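# with the sequence up front, the predicted model follows.
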Amino acid sequence: MNASQIRRLDSRTPDFLATLDALLAFESGTDSQIENAVTDILAAVRTVGDPAVIDYTCRFDRLDVNHMSALELPRHALDDALATLPEAQRAALEVAASRVEAYHRRQIAESWDYTEADGTRLGQIVTPLDRVGLYVPGGRASYPSSVLMNAIPAKVAGVGELIMVVPTPDGERNPLVLAAAAITGVDRVFTIGGAQAVAALAYGTQTIPQVDKIVGPGNAYVASAKRRVFGTVGIDMVAGPSEVLVISDGSGNPDWVAMDLFAQAEHDDLAQSILLCTDADFIDAVAASIAKLLPEMPRRQTIATSLANRGALIKVSDLDEACTIANRIAPEHLELSLENAEDWISKIRHAGAIFVGHWSVEALGDYCAGPNHVLPTMRSARFSSPLGVYDFQKRTSLIQVSEAGAQTLGPIAATLADGEGLQAHAASARYRVKA
């Protein structure tokens, strides 16, 4: 890849912000063919159940089965996958899982209450979801890390039952994914995918029970189906392309920065990798590193397309400006590749995850650092957070009004209800007030 193919911007140019906003803009859009197909699949599964799931699975994944029992993996299949993994892979999975669990145990919310002077008790009850569905991509696009990052916080939260769906096109099973399911204690695994799997989880079938929430990544059909079933069940998010923003003061290694940009760009053509740097010479060095290292990358064509279409190397005046721009971008991943990185953490308000210092490479966060790698994209870090235990717990308000409390609160509620023209509300409150 020629360095000239990578967009070079300077924050001092008059049209910089407009150019940046255009670069950030991403419309997921909707393909009418996909939307129509998903609509039909959801309706069929909701109406017919298992037979529709079997039909679509055989058609799309090129399988030959005639009963749902053939699409559910027995527990020993997960245990066997774990037992037969190469030792290095098993050890890596186990260490990553233990770190992710340790981090997420700190997120557990507890119920609380307090009692007022008149005996009125108010509080909040925290309970886990009863049943959650986990979608995991299958076949060649298999991500055991997704199993860890979605299943572990659900289990830590106390979710009663975790059902995993993973497609196995042409019968191809990924042993790492199944081993990850064994390690994390997934309760049931069905080898189904696509919109039909989302529908089965959302509506329930004769075999697959309805879940309360669906989490996990998938293709355009899965994303469309998740959007459509939201409200019937909860969903984690509809994620956009992966993103990384690197802020540099020129103190780092240009090869490291180039590879960190590659690490996001290799996801797909729409991934976004941006460098904000105060040092023009370092930007030149990173561009040279990109040109030097790209030919070595197995996914070089995807990386080159991503960098050319949505990447940028941006010269900024100083680190204060870099942080202001970073907050405007609100990236999924933010690397502070700075000499005194800790000094700048407080300047960042909008980011899915912040990686502090030259050694905190984003790839460690993807797999084993501990925090969740399911992060807000498409600037949604302005208002949303990483996936966590709190996504698998719900809060219920507790209100226990004493007789004395009713004498104080009743007239207040009645007055406000009268003001809203809701006379039954007012009367209901006044009935508790002694004459």
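Yep, that arrived.
# okay, CA-based contacts and neighbour counts for the rest of this
Will do.
# gap between whichever strand or helix holds Leu201 and the chain center?
Per DSSP states H and E: Leu201 is located in helix 194-203. Centre-to-centre, helix 194-203 and its host chain are 19 Å apart (CA atoms, centre = their mean, to the nearest Å).
# now what about it, what contacts it?
Helix 194-203 is contacted by residues 38, 41-42, 45-46, 49, 52-53, 56-57, 133, 135, 165, 167, 208-214, 218-219, 221-222, 224-226, 229, 232-233 when judged by CA atoms under 8 Å, 6 or more residues apart in numbering.
# surely Leu162 is in a strand?
Yes: according to DSSP: H, G, I helix; E, B strand; the rest coil, Leu162 belongs to a strand.
# buried subset of the contacts of helix 194-203?
38, 41-42, 45-46, 49, 52-53, 56-57, 133, 135, 165, 167, 208-214, 218, 221-222, 224-226, 229, 233 (16 or more other CA atoms under 10 Å).
# need the contact partners of the host helix or strand of Ala429.
Assigned by DSSP H and E, Ala429 falls within helix 423-430. The set of residues external to helix 423-430 that reach it, using CA under 8 Å, 6+ apart, is 406, 410-411, 413-418.
# report the central residue of this structure.
By CA atoms, centre = their mean, the mean C-alpha position of the chain lies nearest to Val374, the distance being 3.0 Å.
# which ones among the contacts of helix 194-203 are found in helices?
Counting by DSSP state H, those place 38, 41-42, 45-46, 52-53, 56-57, 221-222, 224-226, 229 in helices.
# and here is the other one:
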Amino acid sequence: MRTIDLRGQSLAPADMLAAVPRAAQARAEALEAAVRIVDAVRTDGEAALRDQAERFDHVSGHAIRVPAAHIAEAADAVDPAVRAALEEAIARVRQGSAAQVPTGRTTQIGPGARITQRWQPVARAGVYIPGGKAPLSSSVVMNVVPAQVAGVTNIALASPPQADHDGRIHPTILAAASLLGIDEVYAMGGAGAIGALAYGVPALALDPVDVVSGPGNNYVASAKRAVAGVVGTDSEAGATEILVVADAAADPRLIAADLISQAEHDEQASAVLVTDSAELAERVASEVAALAASAVHTDRVAAALDGPQSAIILVDDRAMAEAFSNAYAPEHLELHLADAADAAEHFTSAGAIFVGDQTPVSLGDYMAGSNHVLPTGGQARYAAGLGAYTFLRAQQIIEYDHAALERVRAGVIALANAEVLPAHGDAVEARFVEAPRSL
């Protein structure tokens, strides 16, 4: 990993971001490709999906709509330890997601005038589960459970067909779907799957969904942008990111392990350490080099750590570390600080914050009870991670009686006339004019 020394400089947020650039060009290219792929699915349906499966997944002739028997077989064959872990994760994420459902509230504006705020689940959700470099069965839990907690009763799941499994979805993903009662499953991947969920594929009896959610690579994230406005989407969760803020007392071995844990996801993964300790920076760099060499996915890890999106950043002090982190707005933020619990309130822009050296990102990936589908690419400045609220719509129900309407009658008419929209005022006046009697 390269080391960038920002000490002694007065930097604006844009300058800090320039120090560790994200792969903007790669994302621009991904968007162009994703739009083409989505359009092909919208116009050609199943034929486009089969062409894409052959090109990208090296699979042909497979059952795109997964038969119930395949799901049952996967559920029966899953490793008991994996099954138990999935069941525990389901219980924890269900508990964590329940806190995200707002309660309805009625506000009495005045006598005879009230507004009720309620939260309605969407009718149908589509969840995407990656299966390329890693078969993310945990993402089944992270997507389906919040939708179910929100009250969504109609859920379709899509995941890439696997050449190593005769064109079927990875069996652990199918097993997780079975545990959650999901029986509408499609073997389709990437941007094409997002397009299919958004527009539907009549030949597969796949009806369009109202919200699409789920993590993926830059093509999946770009496909969500391509279908925005057609369906609701969660944040564009592209290649993973971890930013660690650490002080001199931090354990370099743990920091290195956590950086590598995210780098093994993808060559475009971002791994960043921010510290005001030059000694810690050197020790982390040494630990990273040693651990990366022995990693199972050593080539992938090396590509991610050596890329421009990864670095060790030296800063003057805690204030500069906070400023850098908030400008960068990482997907995952770890605080390896002596006063991590108190410091957390100053770190305002992150998809999720992991406090203390005993709370690694990988805990959040599986068992914390939090959600691991989080905004990447700096979107944490304005976007939230996936939750029950992703599948909810806020609605206001307004109810006025005649007397309450009369109290604001003059105000409505005055504003309607000021905006040269007299019919608005006439609609109110009509309620105070006795209708002519018919002869």
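Looks like it came in fine. On a predicted model such as this, the values are computed, not experimentally measured, just so you know.
# so the helix holding Ala429 of the first structure matches what in the second structure?
Alignment of helix 423-430 of the first structure against the second structure: residues 422-429, by TM-score structural alignment.
# stretch 246-257 of the first structure too?
The aligned range for stretch 246-257 of the first structure is 244-255, by TM-score structural alignment.
# that older thread, and of the ones in helices among the contacts of helix 194-203 of the first structure, the nearest to Ser397 of the first structure?
When these are ranked by distance to Ser397 of the first structure (CA to CA), Val229 comes first, at 26.3 Å.
# which residue in the second structure lines up with that closest one?
Checking with TM-score structural alignment, Val229 of the first structure has Val227 as its match.
# and the strands in the stretch 251-400 of the first structure?
Remark: strands assigned in the stretch 251-400 of the first structure by DSSP state E, counting those that start in this stretch are 272-277, 312-315, 333-337, 353-356, 393-400.
# helices or strands up against the first one?
Other elements packing on strand 272-277 of the first structure under the criterion 3 or more CA pairs under 8 Å, 6 or more residues apart in numbering; DSSP states H and E are strand 243-248, helix 254-265, helix 300-310, strand 312-315.
# so which of the ones you listed is the most packed in?
strand 243-248 (a mean of 27; mean count of other CA atoms under 10 Å).
# now, the contacts of helix 423-430 of the first structure that are in helices?
406, 410-411, 413-418.
# which of these are buried, as a ChimeraX select command?
Remark: buried members of these, expressed as a ChimeraX selection using 16+ other CA under 10 Å:
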select :406,410,411,413,414,415,417
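# reformat the ones in helices among the contacts of helix 423-430 of the first structure as CSV; add distance to Asn174 of the first structure.
As requested, these are arranged in CSV below (distance: CA to CA, whole Å):
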residue, distance to Asn174 of the first structure
Ala406, 61
Gly410, 62
Pro411, 64
Ala413, 59
Ala414, 62
Thr415, 64
Leu416, 60
Ala417, 60
Asp418, 63
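# nearest residue to the aligned partner of His265 of the second structure in the first structure other than its sequence neighbours?
Following TM-score structural alignment, the counterpart assigned to His265 of the second structure within the first structure is His267. Distance criterion CA to CA, 6 or more residues apart in numbering; nearest residue to His267 of the first structure, sequence neighbours excluded, is Ser242 at 7.0 Å.
# in this structure Ile314 of the first structure contacts Asp279, no?
No: the pair Ile314 of the first structure / Asp279 is not scored as a contact, 9.8 Å apart, by CA atoms under 8 Å.
# which among the contacts of helix 423-430 of the first structure gets closest to Val286 of the first structure?
Leu416 (63.5 Å).
# ok so, going back, quick check: buried residues in the helix holding Ala429 of the first structure?
So helix 423-430 of the first structure, judged by 16+ other CA under 10 Å, has buried residues 425-427, 429-430.
# over to stretch 115-126 of the first structure?
120-121, 123-124, 126.
# what's in contact with it?
Here stretch 115-126 of the first structure has contacts from 109-114, 393-402, 404-405, using CA under 8 Å, 6+ apart.
# list the residues that contact Ala280 of the first structure.
Residues counted as contacts of Ala280 of the first structure (CA under 8 Å, 6+ apart) are Lys315.
# corresponding residue for it in the second structure?
In the second structure, Ala280 of the first structure lands on Ala278 (TM-score structural alignment).
# for that match, give its distance to Ala257 of the second structure.
Counting by CA to CA, to the nearest Å, the separation of Ala278 of the second structure from Ala257 of the second structure is 19 Å.
# got the residue ranges for the strands in the stretch 101-250 of the first structure?
Under DSSP E, counting those that start in this stretch, the stretch 101-250 of the first structure gives strands at 112-115, 121-128, 131-135, 161-165, 188-190, 213-215, 234-235, 243-248.
# what's the closest of those to Ser11 of the first structure?
strand 243-248 (13.7 Å).
# that closest one against the second structure, how far on average?
For strand 243-248 of the first structure, the mean deviation from the second structure after alignment is 1.3 Å (mean CA distance after the TM-score superposition for the first structure).
# that strand - contacts with which helices or strands?
Using 3+ CA pairs under 8 Å, 6+ apart, strand 243-248 of the first structure sits against helix 254-265, strand 272-277, strand 333-337.
# need those in CSV (columns: distance to Thr19 of the first structure).
Supplementary listing: these in CSV, determined by distance: least, CA to CA, whole Å:
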stretch, distance to Thr19 of the first structure
helix 254-265, 20
strand 272-277, 13
strand 333-337, 20
